[in-house]
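> Quick one: sequence plus predicted model below, questions after.
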Amino acid sequence: MNFKRFGRPAVIAIAAGLALSSCAANEGDVATTGDEASASTLTGTLNGAGSSAMDAAQQAWIAAFQIANNGVTINYEPSGSGGGREAFIAGGTDFAGSDSYLGDDELAGTFASCAPDTKAVDLPVYISPIAVIFNVEGVDELNIDADTLAKIFSGAITSWDDAAIVALNPDATLPAATINAVHRSDDSGTTKNFSDYLGQTAPSVWTEEASDTFPFDGEGAKGTSGVVDAVTNGTNMIGYADASQAGDLSTAKLMVGTDFVAYTPEAAAEVVAGSPLVADRAADDLALDLNRKTTNPAEYPLVLVSYAIVCNEYADAAQGELVKAYVEFISSAEGQAVAAENAGVAPMTSELEANVAAVLATVK
């Protein structure tokens, strides 16, 4: 993991002493299972909301955490990344799950659940490729490059037998049928990651700024499940969704360098491992500047990183301790294994786990 950022010695310094502190954290209440669950002294209710892409992982994490800590109840509403951040900022939840990190305008404001004069931080806890899903009559495999993908979703290419698609798929029988491209209708971090990828790799076509809001007309569907359902049940469809929820749908290969690359959790993790932190953020904020322009075929650049957005100091210290314990679990090796088994996502590297644990050690 490349964590180079000017002015970031604080994170490195904290992480340097992590060998003991992270082990101690993992040996506490959160790690208990089975008969040891009754030994947990944690009690209370946590409310979170946000990313629908990470909902499967959240439900698995919640189940495991509540078994180990049977005095704790956790609720998570997959309302979309934008909705999750809004709810957290307003004090309606204790944490947010978001496929995009807090914007400068959001950080400039106040956070109702946080102690006065303190802010929230972005902690990466979930890595997954975004799959380009499709359901096209007579087509089982699809190669696509960034320019063509951008033209499809911006409305510049409207037919499946367009010359640009045919050139990339000379062996496919592409129908002379209208392309039905489905995007997220709600504010979505998946959309922001998708548009960020297109903006960086097809800038002459996709001229809009990366945003949670899809910038063009077309068919919209709410949530990851809504996009998946629309593509599954429609005709000659294409969409984008967290790969862990693509199900049995066909998925396109993206051109990376000169190769067409299928998504894998491992290829998504490789991109994240080579990506630096976003410049000019607070020392305890771990927002990542993802390397979308890679030409390495071992990397899949259409990837999302979901963040747990938490206060660095909570107005209610008891809630802060609960949030801290839960996020320590989901970002630990044990929690990442739970997500990998139940949602098929890529576990974080040990270095990224260590950096998240270093920040959590300062949360109160």
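Everything's here; your move.

> use CA for all of it now, contacts and neighbours both
Will do.

> Tell me how many other residues crowd the residue nearest to residue 37 when sequence neighbours are not counted.
Once flanking residues are discounted, residue 37 sits nearest to residue 68: 4.3 Å by CA to CA, 6 or more residues apart in numbering. By the measure other CA atoms under 10 Å, the count of residues near residue 68 is 23.

> so residue 68 makes contact with residue 41?
No. Contact criterion CA atoms under 8 Å: residue 68 and residue 41 do not qualify, at 10.3 Å.

> tell me the contacts of the residue lying closest to residue 178 once chain neighbours are set aside?
Of all residues not flanking residue 178 in the chain, residue 159 sits nearest, at 4.6 Å (CA to CA, 6+ apart). By CA atoms under 8 Å, 6 or more residues apart in numbering, the contact set of residue 159 is 176-179.

> Included below, for side-by-side comparison, is a second structure:
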Amino acid sequence: MNKKRIGSIAAIAAVAAIALSSCAANESSTPAASSTSTAKPVSGTINGIGSSAQGTAETTWIAGFQQANPDATVNYDPQGSGAGRTSFASGAANFAGSDAALADADLAGSFAACAAGTKGIDIPVYISPIAIAYNVSGVTDLTLDASTIAKIFSGKITKWNDPAIKALNSSATLPDASITVVHRSDDSGTTQNFTEYLSSQASSVWTAPASQTFPYKVGDAAKGTPGVASAVKNSTNSIAYIDDSGATGLSKAKLMVGSTATDISAKGAAAVVAKSPLVSGRAKNDIAVNIDRSLTAKGDWPIVLVSYLIACQNYKDAAVGKEVKAYAQYVTTPAAQTAAAGQAGSAPLSGSLSTKAQAAAATIK
């Protein structure tokens, strides 16, 4: 790792583990080096911090990128979206992974690694459904709607056999047991997207504004996607919101979308993103999606996150800018997107969003 060290000794060890595991994890899924780019290979070391939801995808991308650029090193520490944005703004990270785009307040501030007069930009790189995962004795098929989810996670429903849950699951044997809510303890883009959905679709129940920190004093808190997954696995009668890449081995609820009980799917998440507009008023190379949570077409999954690679428009250090640009261009290629989707269960960028993301990556200097 270069002189821009990130995090504690434990965090550095985590980065090393990810970098090492990426090679083994993707021997069959990493795109061939010839699929990355016709540009000359780059060299050097860049460090990223951010989204734990992106963790599996980043492992896949790092393996593919380093295969094509053997003298380059990319480190990624999945501390969470909030930590990523903060570290990028301070210059402690060369790029960030974030499940929420830079806010107007962020853009009004300064970015230590960026050249004078330039800002950070958002490049969409990862689309994933957010699962409502549960571990309930004797229950293997569960359906919930926005209002009921809001009541559970705000503490208004506290028992699994509550009439509201029973009404949606008439054939299930729901236990007379207390619900253990598990939520993120850290500043999380997954929380931002989850609370945006509830604020939009259950506003009479979910009265707190959408936020990157969980707003209610309910249940147990866990750090990062892996922490939430572990908490649910180890706690009977629990429920959590979690990026689908981290929900392997957990039961996942169906969601009432309109009048249809809908299974979670990356395809449904991608459909919602494809029909959603971009945030207006941004620089041409700052691509942020304004997700429409109200969509109810067959198969839609509106509890979805778009995760971004946040980079400088222009870097103070031209060598860093060159490598970040090369990495962003690689990550947004169809081959890299398909490889990550195979490992993380995410949806590849497609259509105009893919084109815009690739064009934005090409502008980094």
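Okay, I see it. Computed from a predicted model, the values in this text were never measured in an experiment.

> TM between them?
The TM-score (TM-score structural alignment, normalised by the length of structure 1) is 0.89; 333 aligned residues with a CA RMSD of 1.6 Å.

> secondary structure element for the residue lying closest to residue 332 of structure 1 once chain neighbours are set aside?
Closest residue in space to residue 332 of structure 1, ignoring its immediate chain neighbours: residue 353 at 6.3 Å, by CA to CA, 6+ apart. Assigned by DSSP states H and E, residue 353 of structure 1 belongs to helix 350-360.

> how much does that helix stray from structure 2?
Taken over the aligned residues, the distance from helix 350-360 of structure 1 to structure 2 averages 1.6 Å (mean CA distance after the TM-score superposition for structure 1).

> list the buried ones in that helix?
Within helix 350-360 of structure 1, the residues that count as buried by 16 or more other CA atoms under 10 Å are 352-360.

> closest to residue 73 of structure 1 among these?
Proximity of the buried residues of helix 350-360 of structure 1 to residue 73 of structure 1, judged by CA to CA, is greatest for residue 360, which lies at 20.7 Å.

> I'd like the distance between that closest one and residue 324 of structure 1.
Residue 360 of structure 1 sits 6 Å away from residue 324 of structure 1, going by CA to CA, to the nearest Å.

> next one: residue 221 of structure 1
Shown here: residue 221 of structure 1 relative to residue 324 of structure 1, a distance of 34 Å by CA to CA.

> same deal with residue 34 of structure 1?
According to CA to CA, residue 34 of structure 1 and residue 324 of structure 1 sit 22 Å apart.

> higher neighbour count, the two?
Legend: neighbour count by other CA under 10 Å for residue 34 of structure 1 and residue 324, higher for residue 324 (20 against 8).

> Now do the same contact list for the more buried one.
Here residue 324 of structure 1 is in contact with 360, 363-364 (criterion: CA under 8 Å, 6+ apart).

> do the same with residue 58 of structure 1
Residue 58 of structure 1 touches 76, 339, counting by CA under 8 Å, 6+ apart.

> at 10 Å instead, please
48-49, 51-52, 64, 74-78, 97, 126, 330, 338-339, 342-343 (CA atoms under 10 Å, 6 or more residues apart in numbering).

> Doesn't it lie inside a strand?
No. Read with DSSP: H, G, I helix; E, B strand; the rest coil, residue 58 of structure 1 is helix and lies in no strand.

> which bit of structure 1 covers the lengthiest helix in structure 2?
When structure 2 is parsed with DSSP state H, its longest helix is helix 9-25. Counting by TM-score structural alignment, helix 9-25 of structure 2 lines up with no residues of structure 1.

> And that helix, what's buried?
In helix 9-25 of structure 2, counting by 16+ other CA under 10 Å, buried: 11-12, 14-16, 18-19, 22-23, 25.

> One more: stretch 80-93 of structure 1?
80-89, 92-93.

> In structure 2, what range does that stretch match?
Counting by TM-score structural alignment, stretch 80-93 of structure 1 corresponds to 80-93 in structure 2.

> Using just helix, strand and coil, how would you label residue 135 of structure 1?
Classified using three-state DSSP, residue 135 of structure 1 is strand.

> all strands of the stretch 151-300 of structure 2, in order?
Taking DSSP state E, counting those that start in this stretch as the test, the strands found in the stretch 151-300 of structure 2 are 180-184, 220-222, 238-243, 251-252, 254-257, 260-262.

> What is the shortest one packed up against?
Pointing back at strand 251-252 of structure 2 there. strand 120-135, strand 238-243 (3 or more CA pairs under 10 Å, 6 or more residues apart in numbering; DSSP states H and E).

> The last one vs structure 1, average distance?
Following the fit onto structure 1, the mean deviation recorded for strand 238-243 of structure 2 is 0.6 Å by mean CA distance after the TM-score superposition for structure 1.

> next one: the longest one
For strand 120-135 of structure 2, the mean distance to aligned residues of structure 1 following superposition is 0.4 Å (mean CA distance after the TM-score superposition for structure 1).

> quick check: that strand aligns to which part of structure 1?
Taking TM-score structural alignment, strand 120-135 of structure 2 hits residues 120-135 over in structure 1.

> From the chain's centroid, how far away is the matching stretch?
Stretch 120-135 of structure 1 sits 3 Å away from the centroid of its parent chain (CA atoms, centre = their mean, to the nearest Å).

> Can you mark which positions in it are buried?
The neighbour-count check on stretch 120-135 of structure 1 (16+ other CA under 10 Å) flags 120-135 as buried.

> show me the contacts for the nearest residue in space to residue 357 of structure 2 that is not next to it in sequence.
Computed as CA to CA, 6+ apart, the closest residue to residue 357 of structure 2 that is not its neighbour in sequence is residue 123, at 5.6 Å. Residue 123 of structure 2 makes contact with 97-98, 101, 285-289, 306-311, 328, 332, 353-354, 356-361 under the criterion CA under 10 Å, 6+ apart.

> What's the separation between the residue nearest in space to the middle of structure 1 and residue 80 of structure 1?
Compute the mean C-alpha point of structure 1, and by CA atoms, centre = their mean the closest residue is residue 306, 2.8 Å away. With distances taken as CA to CA, residue 306 of structure 1 is found 11 Å from residue 80 of structure 1.

> What are the boundaries of the helices in structure 1?
9-16, 18-26, 55-68, 81-89, 104-107, 146-154, 163-168, 189-201, 223-233, 265-273, 317-330, 333-343, 350-360.

> Count the residues that sit near residue 46 of structure 1.
18.

> And for the one 10 residues further on?
Under the neighbour criterion other CA under 10 Å, residue 56 of structure 1 is assigned a count of 18.

> So it sits against residue 245, correct?
Yes. Using CA atoms under 10 Å, residue 56 of structure 1 is in contact with residue 245, at 8.3 Å.
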